[in-house]
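# Would you be able to build a 3D model of this:
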Amino acid sequence: MNKGELVDKIAEGADITKASAGRSLDSLISAITSELADGGDVALVGFGTFKISARAARKGRNPQTGAEIQIAASNAPGFKAGKALKEACN
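Predicted coordinates:
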């Protein structure tokens, strides 16, 4: 399912226009992104939790030359599914 198909499903399920559903989805994505960028977590009960995890700096290798390179520390977004979502998938 892509974003357009998701907007269609939201519009149908909430009985709203596709334009409103698209704006709602964009707003949700923006709110989650903003909270994660500020270092917070977003917990949706029954669905799951979005959170940031820190990745330490490490050494790697350039696959073309084999030369050792330093990979900088970074933050990575993650998602942990909630119990209800796990049960729905099994």
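
# okay, CA-based contacts and neighbour counts for the rest of this
OK.

# show me where the protein has helices.
3-14, 18-37, 83-89 (DSSP state H).

# Excluding its own residues, what touches the first one? List them.
Contacts to helix 3-14, defined as CA atoms under 8 Å, 6 or more residues apart in numbering, come from residues 16-18, 20-22, 25.

# Following up with a second sequence; could you model it the same way so I can compare the two?
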Amino acid sequence: MIRSELLQALAKENSGLRADEIERVADVFFDEIAQRLADNGRVELRGFGAFSTRERDSRRGRNPRTGEAVDVPAKRVPYFKPGKEMRARLNTD
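From the prediction side, this is the model:
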């Protein structure tokens, strides 16, 4: 699902809201998650999962085009851990 499909689904479920209101809700939701992660925090959505960040050490990489060795700096990357209910829904047999 892409953002526009999400907005359409929200509009369908919330006919009392205008399109710009739905878009604003989505913007605030995603901005808050991004800001919390940027502040090195954690976001937990019960039944869905948890977003956090992980540290990656600096390392020696390789430019795939030239084969030249390059230094890759240390960085933080986003991480998602699905919740118990999400895993159960995905693995129903």
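
# Present the helices of structure 1 as JSON lines; the columns should include distance to Gln64 of structure 1 and mean neighbour count.
Formatted as JSON lines, those follow (distance: least, CA to CA, whole Å; neighbours: other CA atoms under 10 Å):
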{"stretch": "helix 3-14", "distance to Gln64 of structure 1": "35", "mean neighbour count": "14"}
{"stretch": "helix 18-37", "distance to Gln64 of structure 1": "33", "mean neighbour count": "14"}
{"stretch": "helix 83-89", "distance to Gln64 of structure 1": "40", "mean neighbour count": "11"}
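
# Gly66 of structure 1: which of these is closest?
Set against Gly66 of structure 1 and scored by CA to CA, these come closest in helix 18-37, at 33.9 Å.

# Quick one: work out the angle between the closest one and helix 3-14.
Orientation check (axes from the mean of the first three to the mean of the last three CA atoms, to 10 degrees): helix 18-37 of structure 1 against helix 3-14 gives 110 degrees.

# Pull the distance from helix 18-37 of structure 1 to the chain's centre.
11 Å (CA atoms, centre = their mean, to the nearest Å).

# so where in structure 2 does that helix end up aligned?
Aligned by TM-score structural alignment, helix 18-37 of structure 1 falls on residues 19-38 of structure 2.

# quick one, what contacts Glu55 of structure 2?
So Glu55 of structure 2 contacts 74-77 (CA under 8 Å, 6+ apart).

# next one: Arg55 of structure 1
73-76.

# For the residues you listed, pick the one with the most neighbours.
For the contacts of Arg55 of structure 1, counting by other CA atoms under 10 Å, the largest number of neighbours falls to Asn75: 14 neighbours.

# Grab the nearest non-local neighbour of that residue.
Closest residue to Asn75 of structure 1 apart from its sequence neighbours, by CA to CA, 6 or more residues apart in numbering: Ala54 at 4.5 Å.
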